[in-house]
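1. here are the coordinates; sequence isn't available:
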């Protein structure tokens, strides 16, 4: 369950774990997509938008069997902004795709943030998700996911150039490194009790002890008091720390002041097109979205007036 190995390295270096400035690369573009939710075909249509637009080099390329492989060298970072699984028909396929890209890309160039559905694997006794992929994971797979956090393969947040990437975001300011350290601490504690008699009690305690990272809020977990994997976009004010988030469904990428929400795949499941990625450079933020005829449409977003 989501090993997220980092190429030939057992662990992502701490600097590379937390943000693009920690990479040994010359200003790589950051490509992000969120809430793949087991929809492998839609994930493919989103990730191939760059190669199908005349102004962009491809992020991935397909082999003779149609499998996507990393094609961007050290010139790109891919941020999968939470919620790889549940809802769709091919959870294993999405995980396999992301893990393959993580192995093939240079260490630290594929980053995955903790979504509330990865959260549901770790803290399964706190939600009733037995019918979903996340709720059916074994204790061994839960430990494996804890180890992915420890290695830096799964993080709470990632610092881009002008925005911080997190699945749901926070109202108050934060540093990605701090949240990631706290997520590691929680995962190490949880791993020691997975499958033991104190497992459920440990889950409850950790969610309370690490509220900014793991906390459940009001209104089915998404309201006031929610942590970085759970907060609904409606509760993020426009003057919050600049963030790129997923979690809350949108028809197209939406900007509200300093905050951009990129969760578009589920809302476009019944439409032709709509799958999209965001592309951030030091100077710009744009979306590349599928059109109904299979083309790619580019849209620009405002950079925040103040950066983090």
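-> Yep, it's here. These figures come from a predicted structure and were not determined experimentally.

2. CA atoms for contacts and neighbours, from now on please.
-> Noted.

3. residue 53 contacts residue 291, doesn't it?
-> No. Applying C-alpha atoms under 8 Å as the test, residue 53 and residue 291 come out as separate, 11.6 Å apart.

4. confirm that residue 185 sits in a strand.
-> No. If the criterion is DSSP: H, G, I helix; E, B strand; the rest coil, then residue 185 is helix and not within a strand.

5. any idea how far it is from residue 152?
-> 12 Å (C-alpha to C-alpha, to the nearest Å).

6. what about those two, which has more around it?
-> Neighbour comparison, residue 185 and residue 152: the larger count goes to residue 152, with 27 against 16 (by other C-alpha atoms under 10 Å).

7. tally of neighbours for residue 131?
-> The local packing of residue 131 (other C-alpha under 10 Å) involves 10 other residues.

8. again with residue 172
-> Counted with other C-alpha under 10 Å, residue 172 comes out at 11.

9. ok but it is inside a strand, no?
-> No. Counting by three-state DSSP, residue 172 is not part of a strand but coil.

10. pretty sure it contacts residue 243?
-> No. Using C-alpha under 8 Å, residue 172 is not in contact with residue 243; the gap is 11.2 Å.

11. next, residue 299: secondary structure please.
-> Residue 299 - assigned by three-state DSSP - is strand.

12. check contacts around it.
-> Taking C-alpha atoms under 8 Å, 6 or more residues apart in numbering as the contact definition, residue 299 lies against 286-288.

13. now do the contacts for the residue nearest to the spatial centre of the chain.
-> The residue lying closest to the centre of the chain (C-alpha atoms, centre = their mean) is residue 81, at 1.8 Å. Taking C-alpha under 8 Å, 6+ apart, we find residue 81 in contact with 32-35, 112-115, 165-167, 245-246.

14. what segments of the stretch 1-150 of the chain are strands?
-> 29-33, 60-62, 68-70, 76-80, 110-113 (DSSP state E, counting those that start in this stretch).

15. ok, which of the ones you listed comes nearest residue 15?
-> Of all the strands of the stretch 1-150 of the chain, strand 110-113 sits nearest to residue 15, with 12.5 Å by C-alpha to C-alpha.

16. before we go on, here's another structure to hold up against the first:
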């Protein structure tokens, strides 16, 4: 059976994972108490690989931080081997034209880094890979994936290679966030349960029907707030940052575009890459250490800047 919506454009193909799924175990839901490790978060790359590369390499160009990645002469990024956790906080694909290479970057760093050092979170555009009939985006990379690629991504989610949330030092990480406290373990368990439901549905020939049930069955993660998507009752993949109350527990999110990392109460949104496509510079990451949260961004001249958020 076909797993994707029909489209006249040629199908897209997901890169093969370097990580061996049969040896992969789901990651811990929180950073270990004894780790003083900085956490680097980048969100909403959307296939803009050059901007992601610029943002990630900027970390090592500052006086405050060691490199999180190294770069080959051809621009290929590798894990630098320093003491970090790196969070790809959702929406790796769909807007730019280097989606395959962006996913290959995530896979390569997952393979090169020690277990637990690199995390890949679902965003609403990864949700579109899993639920193409619910989020009907046939002109996008996620909408054009071939059946084999869609099943392979489902296997990544089922194996725990892709999750929804993570508890950092003081901040909780998810793609869009929540007005209240996030039960990280429950959210990640819901993601794996949804993947198992979808896998069983494919085997039973009921993939389309089960897709439509997932947002209501697992609303904390996939909820669409009555179908509108970005409302205040939407799940962790969808809620717009403007609905974040100022008294929410501390969170690091993406999803909602900003020119610069933006704080609202105890929550910080780091989705800057796509908004800054219109100008030179502006791409960046967030870095959480036990004592503070910083943004590392490029200015219009290419210099890496560090400031607290």
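-> Ah, there it is. Worth saying up front: this structure is predicted, and the values here are computed from it rather than measured.

17. and the TM-score between them?
-> The TM-score (TM-score structural alignment, normalised by the length of the first structure) is 0.91; 296 aligned residues with a C-alpha RMSD of 1.9 Å.

18. next, format the strands of the stretch 1-150 of the first structure as a markdown table and append distance to residue 7 of the first structure and mean neighbour count.
-> A markdown table is the format used below for those (distance: least, C-alpha to C-alpha, whole Å; neighbours: other C-alpha atoms under 10 Å):
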| stretch | distance to residue 7 of the first structure | mean neighbour count |
| --- | --- | --- |
| strand 29-33 | 18 | 24 |
| strand 60-62 | 16 | 16 |
| strand 68-70 | 11 | 20 |
| strand 76-80 | 14 | 26 |
| strand 110-113 | 10 | 30 |
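
19. residue 93 of the first structure: which of those strands is closest?
-> For the strands of the stretch 1-150 of the first structure, distance to residue 93 of the first structure was read as C-alpha to C-alpha. The smallest value, 11.2 Å, belongs to strand 68-70.

20. tell me the helices and strands packed up against the closest one.
-> Applying 3 or more C-alpha pairs under 8 Å, 6 or more residues apart in numbering; DSSP states H and E, we find strand 68-70 of the first structure packed against strand 60-62, helix 91-104.

21. tell me which of the ones you listed sits most buried.
-> helix 91-104 (a mean of 20; mean count of other C-alpha atoms under 10 Å).

22. so where is that one in the second structure?
-> Aligned by TM-score structural alignment, helix 91-104 of the first structure corresponds to residues 99-112 of the second structure.

23. what sits up against the matching stretch?
-> 13-15, 17-19, 45-49, 77-79, 88, 92-93, 117-120, 141.

24. superposed on the first structure, where does that stretch end up, distance-wise?
-> Superposed on the first structure, stretch 99-112 of the second structure shows a mean distance of 0.7 Å to its aligned residues (mean C-alpha distance after the TM-score superposition for the first structure).

25. chain center to that stretch, what's the gap?
-> Taking C-alpha atoms, centre = their mean, to the nearest Å, one finds stretch 99-112 of the second structure lying 12 Å from the centre of the chain it belongs to.

26. now do stretch 118-128 of the second structure
-> So, by C-alpha atoms, centre = their mean, the centroid of stretch 118-128 of the second structure is 4 Å from its chain's centroid.

27. onto which residues of the second structure does stretch 273-283 of the first structure map?
-> Counting by TM-score structural alignment, stretch 273-283 of the first structure corresponds to residues 281-291.

28. how about the matching stretch: buried residues?
-> Using 16 or more other C-alpha atoms under 10 Å as the test for burial, stretch 281-291 of the second structure gives 281-289.

29. what does it contact?
-> Residues outside stretch 281-291 of the second structure that contact it (C-alpha under 8 Å, 6+ apart): 36-43, 51-52, 54-56, 58, 168-170, 259-261, 270, 272-273, 276, 293-302.

30. go with 7 Å
-> 36-42, 51, 55-56, 169, 259-260, 270, 272-273, 276, 293-300, 302 (C-alpha atoms under 7 Å, 6 or more residues apart in numbering).

31. relative to residue 286 of the first structure, how far out is the counterpart of residue 173 of the second structure in the first structure?
-> Matched by TM-score structural alignment, residue 173 of the second structure corresponds to residue 165 in the first structure. Separation of residue 165 of the first structure from residue 286 of the first structure (C-alpha to C-alpha): 15 Å.

32. what's the answer for residue 20 of the first structure, then?
-> Using C-alpha to C-alpha, we find residue 20 of the first structure at a distance of 18 Å from residue 286 of the first structure.

33. please say which of those two ends up with more neighbours.
-> Taking neighbours as other C-alpha under 10 Å, residue 20 of the first structure and residue 286 compare with residue 20 leading, 23 against 18.

34. can you give me the neighbour number for the residue nearest to the more buried one when sequence neighbours are not counted?
-> Closest residue to residue 20 of the first structure apart from its sequence neighbours, by C-alpha to C-alpha, 6 or more residues apart in numbering: residue 160 at 5.6 Å. Residue 160 of the first structure: 24 surrounding residues under other C-alpha under 10 Å.

35. I'd guessed residue 160 of the first structure sits against residue 17; true?
-> No. Using C-alpha atoms under 7 Å, residue 160 of the first structure is not in contact with residue 17, being 11.5 Å away.

36. quick one: the strands in the stretch 151-300 of the first structure?
-> 154-155, 158-159, 164-165, 243-245, 254-256, 259-261, 276-281, 284-290, 296-301.

37. show the contacting residues for residue 120 of the second structure.
-> Listed by C-alpha under 7 Å, 6+ apart, the contact partners of residue 120 of the second structure are 87-90, 161-163.

38. if we go to the first structure, which of those residues are intact?
-> For the contacts of residue 120 of the second structure, the subset whose aligned partners also touch in the first structure (both residues aligned by TM-score structural alignment, their matches' C-alpha atoms under 7 Å) is 87-90, 161-163.
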